[in-house]
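S.K.: Dropping the sequence and predicted coords here.
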Amino acid sequence: MGDAESVFHYCRTKQAQDPNFYYEIFLDKDSRMVNFFWVDSRARLCYERFGDVVVFDTTYKTNKYCMPLALFVGVNNHLQSILFGFALLQDETEESFEWLFRTWLDAMNGKAPITILTDQDKAIGNMVKKVFSTTTHRLCLWHIMKKFPEKYGNLYKKKSPFKKDIKACLYQSITIEEFEREWNAIMTRYNLAGETWLQQIYEIRNFWIPVYNRTVFSAGMSTTQRVESMHSFFDSFVHSGTTLREFIAKYEQALMRRYMDENREHYASKHMHPVPKGRPPIAEHAAIVYTRNIFNKFENEVEESNRFTKKKLEKSGFDYTYLVSHNLDPNQKFRVSINTSSRDASCECHLFEFKGILCRHILAIFQKKDVQQIPHKYILPRWTKEAADDIPVPIMVEKDKSSLMHTMHFHRKANLLLSCLHECDGAYQLIMDAMDKAYEEVSKLKNSTKEVNEVEESGLDAPHIPIADPQVSKTKGRTKVRPEEVSSNGRLKGGFEVGMDLAKKQKRKCGICHELGHYSTTCKKGLDS
């Protein structure tokens, strides 16, 4: 059985076991695999809860056929990266991306994300616009920023005025008008108005500059860095000679380990994270509703709110406007509007719209107005402890670890029942009856396992068109490392180092006139003599 046939058999088996397992295989006219997409039922359920923001990436390209691995990645309520689907593509053309996006959207029941983050790629951009017409498309900020030292190594140095100014302009501009003003001032100050690359990234500024996207929910993400962690995840079991058959087998085992990490964090948030005492009431309320990782973010905002002073600017009935200013940094000034009756609040920083938790500036006003709990409208369900309660725990591949986790869960539940045993009349008999019924149902399940397996296997040998293995792809995939990007000891250089090295090369002087921009072989003085 060939690679493609093995993949097809795997998918049919999985779908027989789980009808919500979804896959599509695109074939060419010779019945050769071209593109392959799959997503399990748990990922589809997770998308229902956490599919508001998706990171899409195709830079991973480590397998026998050099086919780029396309990943749809999101973030769960514990700030962990989660997978919403995979695909192996023959090429990275608009046609392939359109097929993939429409297939993925169909798998997700037509629900498009609010925001999708990608690298800067024309084919991807065109198809995002075509298929996800209502979705906000954003480009990875980190990938654009890392090009500054490569292109302007002379200016973009450590602690250089240009680096300080450009970062302040990009990251600290509160309004679009402020950004435009500062950007134009920088272009004039450093004589960069005619620079082609800067003009190109300025023309697409609404796709990557923070101030243009702060009002659209992005779960706090401005980059595709979450996908980089997934690359490391795949590197642990994939190499350049990995066949599709091996990839599928190892991927499932590795995915189960990630699911175990999610389950461990879910359990810790619900049962091992006590509500902190001595905190402000609004922080104690946050500890009750939020997962522990989100609570840590919220608590930091609460603590930082104490560093701000509040000045009332306007009042009309229940509507107030305040200027919230940092005690030590006069540049940190934000207008906060609040209605004390409805508790509607908004801030110029737009942290809630962007990340989904209240900012320190609104919390400073809430503290002034003695708001002791987070208003319900400002608690996003996706960040709460209960967000994933109805998503089933998959059967773990690693039996020893899963058995330990199941035993721990069982003991804690049993202890809870034991504590209730004598608290009220009839509790003992109710618990015993429930345990007898549970034992009876488990016995039936155990006896029917063999029959279920036989049903699952039925139909798998139905006739089908033989599928040929894919051809070796020639797409760009993960960028190859250039020699100048590796240091003498084998360490990968950062963008700044690469830029500085290139700048040094460009500084070579003519051996005759000692001026920049040419060599002795092309020197006019040398030719004249």
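M.R.: Nice, I can see it.
S.K.: all contacts plus neighbour counts: C-alpha atoms, from now on.
M.R.: Fine.
S.K.: Would you map the helices across the stretch 301-450 of the chain?
M.R.: 351-355, 360-368, 399-420, 427-457 (DSSP state H, counting those that start in this stretch).
S.K.: just these: most buried one?
M.R.: Of all the helices of the stretch 301-450 of the chain, helix 360-368 carries the top mean neighbour count, a mean of 22, counting by mean count of other Cα atoms under 10 Å.
S.K.: quick one on the thing from earlier: residue 309: which of the helices of the stretch 301-450 of the chain is closest?
M.R.: When the helices of the stretch 301-450 of the chain are compared by Cα to Cα, helix 360-368 sits nearest residue 309, at 8.1 Å.
S.K.: Figure out which of the helices of the stretch 301-450 of the chain is closest to residue 506.
M.R.: helix 351-355 (41.6 Å).
S.K.: now what about the closest one, what contacts it?
M.R.: For helix 351-355, the surrounding residues in contact (Cα atoms under 8 Å, 6 or more residues apart in numbering) are 213-221, 357-359, 378.
S.K.: rewinding a little: okay, the helices of the stretch 301-450 of the chain in a markdown table with distance to residue 335 next?
M.R.: Formatted as a markdown table, the helices of the stretch 301-450 of the chain follow (distance: least, Cα to Cα, whole Å):
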| stretch | distance to residue 335 |
| --- | --- |
| helix 351-355 | 13 |
| helix 360-368 | 8 |
| helix 399-420 | 48 |
| helix 427-457 | 56 |
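S.K.: Check the contacts of helix 351-355 against residue 240 and report the nearest one.
M.R.: Taking Cα to Cα as the measure, residue 240 sits nearest to residue 221 out of those, at 30.7 Å.
S.K.: Use this one as the comparison:
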Amino acid sequence: MFRDCMLGDYEVRTFQRKWFEIVEKFGVADKRWVQDMYERRHSWATTHIRGKFFAEFRTTSRCEGLHAVISRYVKSRYSYTEFLRHFHRCLMFVRAKEVEADFECAKGDPVMTTNLKQLERSAAENYTRAIFYLFVPILDRACAMRVVDSEDNGSYFIHTVSRYGTPGKDWRVVATSDTREVRCTCMRMECFGVPCEHIIVVLVLNNVHEISWSLILPRWTKDAKLVAVQSMGMIWDSVQLTQHWCLMDWYRKV
């Protein structure tokens, strides 16, 4: 029940009702830990962190993953000089992985696998390969969504979206008449920077074939490192820069 409160995508009133139901059921209202957790609910409850950008990181997994990489190169018994030498090897590995990721984005196109191929192709053209693969399941989930009601307020529309076979759970998507600006009450776009399935189904309803720039976070695109100014004053685009990095990496190995 606590996990449901923590991860559930609820409105504030619904979260409060569920929280006090748990407290009453288990008789823990006087427990200091429970009181402290409720006071800090803005730090851990999905209800209260919606709309805050955290790139979908909510655990220590990123930090633990970095520790695992470093531990392959650095040991506690190393002296200062040994630490610097092996830590430099770790940095070279991380930079090489970044070069490989940039190279993957620059060459070829991923295979289209969803039924919303035009939107999927638009995402493939703009997003990095890693973000694109995170976006594909959202397109799949959008196929199970449907717009059950639409309200015209003149300059914008309010669409009520529901998941097929799950009555009683609705989301509201506000969109301008030209769908240039679209926002959803789930606020996943604001949290992660990628459109949610509720926004996608509204785009499909309006026969939109490309994801508008208002729904694309620049940091997730291939052009995030479009221009790099080198020390000699040269300016290269991302493809040339990636090729240069690959050549330099191979040169170091040789």
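M.R.: Perfect, I can see it now. No experiment lies behind these values; they were computed from the predicted model shown.
S.K.: thinking again about what came up before, highest neighbour count among the contacts of helix 351-355 of the first structure?
M.R.: In terms of neighbours by other Cα atoms under 10 Å, those top out with residue 219 at 25 neighbours.
S.K.: so what corresponds to it in the second structure?
M.R.: Correspondence of residue 219 of the first structure to the second structure, assessed by TM-score structural alignment: residue 55.
S.K.: Report the secondary structure state of its match.
M.R.: Counting by DSSP: H, G, I helix; E, B strand; the rest coil, the backbone at residue 55 of the second structure sits in coil.
S.K.: Let me see the contact set for it.
M.R.: Residue 55 of the second structure touches 191-193, counting by Cα under 8 Å, 6+ apart.
S.K.: Could you do residue 155 of the second structure as well?
M.R.: With Cα under 8 Å, 6+ apart, residue 155 of the second structure has these contacts: 176-177.
S.K.: That one and residue 178 of the second structure, how far apart?
M.R.: Taking Cα to Cα, to the nearest Å as the measure, residue 155 of the second structure falls 9 Å from residue 178 of the second structure.
S.K.: Residue 4 of the second structure too?
M.R.: In terms of Cα to Cα, residue 4 of the second structure sits 37 Å off from residue 178 of the second structure.
S.K.: And residue 169 of the second structure, by the same measure?
M.R.: 27 Å.
S.K.: Next up, identify which helix or strand the residue mapped onto residue 124 of the second structure from the first structure is on.
M.R.: Per TM-score structural alignment, the equivalent position to residue 124 of the second structure in the first structure is residue 287. Assigned by DSSP states H and E, residue 287 of the first structure belongs to helix 281-289.
S.K.: average gap between that helix and the second structure?
M.R.: Once the two are superposed, helix 281-289 of the first structure sits an average of 0.9 Å from its aligned residues in the second structure (mean Cα distance after the TM-score superposition for the first structure).
S.K.: Residues in contact with that helix: which ones?
M.R.: With contact meaning Cα under 8 Å, 6+ apart, helix 281-289 of the first structure is reached by 274-277, 295, 298-299, 302, 371-374, 384-385.
S.K.: Closest one of those to residue 408 of the first structure?
M.R.: Looking across the contacts of helix 281-289 of the first structure and measuring by Cα to Cα, the closest to residue 408 of the first structure is residue 274, at 18.3 Å.
S.K.: if we can go back for a sec, specify which member of the contacts of helix 281-289 of the first structure is nearest to residue 496 of the first structure.
M.R.: Using Cα to Cα, the contacts of helix 281-289 of the first structure come closest to residue 496 of the first structure at residue 298, 33.4 Å.
S.K.: What is the neighbour count of the closest one?
M.R.: 22.
S.K.: Now for the aligned partner of it in the second structure, which secondary structure element holds it?
M.R.: Residue 298 of the first structure maps onto residue 135 in the second structure, with residues paired by TM-score structural alignment. Residue 135 of the second structure is part of helix 129-142, with elements assigned from DSSP H and E.
S.K.: Can you tell me what sits against that helix?
M.R.: Contacts for helix 129-142 of the second structure (Cα under 8 Å, 6+ apart): 101, 104-105, 114-116, 120, 123-124, 194, 196-198, 200-201, 220.
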